[in-house]
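> quick check, what structure comes out for this input:
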Amino acid sequence: MTTKLYCGKCGSFMVGESGTSHTMKVHRYYRWVNTKKKKLCDKKAVKKDWIEDLVVNYIMKAIMNDEVMERLLDTLMELQKKERTDLPFLKKQLEVSILQEEMHKPMLTREQIAFFIYRFRKFDVTKREQRQRLIDSFVNAVYFYEDKITLNFNYKDGSKAITLAEVEGSDLSVLGAGKRLRGIP
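Next up, the predicted model:
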């Protein structure tokens, strides 16, 4: 999530780091770039597994919601139509040029797009590569504030603010996530 996680206070992005405790346990976390080099922000580091679990959890909730998936499919179908701006001009050209353009960028059917998107519902989120594909496919940015986290998804109107109270009331609170929202204890 290094390229997707930002500080809500200073706007800097986060980079992954790790450290070893006196018990030789490795701790992985994300640290704000501005705290690391320039000391421009006082935000604490965030545990890597916790923030990734939170993001993946909300992605899976969206994927399992049929209404959200239908809106996503509608948006993708509209985007696909808008991207074909050269086609009207080419229709005035030779028929060969039209065929070349259509072969270069074929239109996908709603069923083909749905097949691709609904496959994410079967992902095993305990597998690192499948978690990464979920995040890469659905998350544009994550903004981390003192009292909330804002997830910006890769679809129109795809923003979700999660408050500290919601995290403390979620399944993630069992993992102690509420305490870790503000950093590493």
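> switch to C-alpha atoms for all contacts and neighbour counts from now on
OK.
> next, the buried residues of the helix or strand that contains Q80.
Following DSSP states H and E, one finds Q80 within helix 66-82. Within helix 66-82, the residues that qualify as buried are 69, 72-73, 76-77, counting by 16 or more other CA atoms under 10 Å.
> for stretch 149-167, buried residues please.
In stretch 149-167, residues buried by neighbour count (16+ other CA under 10 Å) are 149-155, 159, 162-164, 167.
> with those in mind, which one is nearest to R84?
Proximity of those to R84 was ranked by CA to CA; the top entry is Y155 with 18.9 Å.
> to compare against the first, here's the next sequence to fold:
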Amino acid sequence: HKAEDDYLLTTKLFCGMCGAMMFGECGTGRNKVVHHYYKCATAKRFKTCKKKTVRKEWLEDLVIAETMKLIQDDAVIDAIVAEVMELQDQENTTLPFLEKQMREVENGIENMLNAIQAGVLTNSTKSRLEKLEAQQKELEIRIAEEKIARPRLSENQVRFWLTRFRKLDPNVKSHRETLINTFVNAVYLYDEKVLI
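The predicted structure is shown next:
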């Protein structure tokens, strides 16, 4: 907890050997220089994992460099945009259901108006039409609320938002945090490789 601010990969970095979370630590060397590194929680607490500690600066620089390399690639941006567009279609199940109900209500109103136009006007047709119109107004409000709660983004909006990250300076701490928080889900650290 004490290291959350200084260690950018806290909660996202895992040991490749045992799967435990790795956390930030620091220690002072013989020449009074403070060293920052990440250590496997299992290796520290139980001494059952053989994962070596890794220098903080080296690992964070590597993750930032790989992330920047990915967002500079137009093919990667295109793939992310396509995925976002697909997720937007899948995510909201309420809006399509409300729109379907609205079509059914509009068809019902149309049928009632056709019946009235054909001369079939009774108390029940009038009350049924009023109910359908009230239902239509309620559905209009619910559809509008749903669209406001979950606005649909266009491909250009998503692409613009993603390409803004290309302008971030990887040497500025707040920019580094933004890159990691936005694009990095997890990092698995092995002795011989890093899986981002």
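> restricted to helices, list the buried residues of stretch 149-167 of the first structure.
Members of these lying in helices (criterion: DSSP state H): 164, 167.
> same list (the buried residues of stretch 149-167 of the first structure) but as CSV, adding distance to D42 of the first structure.
Below are those laid out as CSV (distance: CA to CA, whole Å):
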residue, distance to D42 of the first structure
I149, 17
T150, 19
L151, 22
N152, 24
F153, 27
N154, 29
Y155, 32
S159, 26
I162, 21
T163, 20
L164, 19
V167, 22
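> among the buried residues of stretch 149-167 of the first structure, which two are most distant?
In those, the most distant members under the criterion CA to CA are Y155 and L164, with 24.3 Å between them.
> now render the buried residues of helix 66-82 of the first structure as JSON lines, adding distance to I135 of the first structure.
Below are the buried residues of helix 66-82 of the first structure laid out as JSON lines (distance: CA to CA, whole Å):
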{"residue": "M69", "distance to I135 of the first structure": "16"}
{"residue": "L72", "distance to I135 of the first structure": "16"}
{"residue": "L73", "distance to I135 of the first structure": "18"}
{"residue": "L76", "distance to I135 of the first structure": "18"}
{"residue": "M77", "distance to I135 of the first structure": "21"}
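> what's K61 of the first structure aligned with over in the second structure?
Using TM-score structural alignment as the criterion, K61 of the first structure maps onto K69 of the second structure.
> so its match is in which element?
Under DSSP H and E, the secondary-structure element containing K69 of the second structure is helix 56-72.
> same check, this time on R142 of the second structure
R142 of the second structure is located in helix 123-149, with elements delineated by DSSP H and E.
> follow-up on the earlier one: quick check: the two most widely separated of the buried residues of helix 66-82 of the first structure?
When CA to CA is used, the two most widely separated members of those are M69 and M77, lying 12.2 Å apart.
> about what we covered before: residues contacting the following helix or strand past the helix holding Q80 of the first structure, please?
Downstream of helix 66-82 of the first structure, the first helix or strand assigned by DSSP H and E is helix 87-91. Residues from elsewhere that reach helix 87-91 of the first structure, judged by CA atoms under 8 Å, 6 or more residues apart in numbering: 97-98, 101.
> quick one on the thing from earlier: against which helices or strands is the helix holding R142 of the second structure packed?
For helix 123-149 of the second structure, the elements it packs on are helix 94-117, judged by 3 or more CA pairs under 8 Å, 6 or more residues apart in numbering; DSSP states H and E.
> what angle do the helix it packs on and helix 74-91 make?
Using axes from the mean of the first three to the mean of the last three CA atoms, to 10 degrees, the inter-axis angle of helix 94-117 of the second structure relative to helix 74-91 is 50 degrees.
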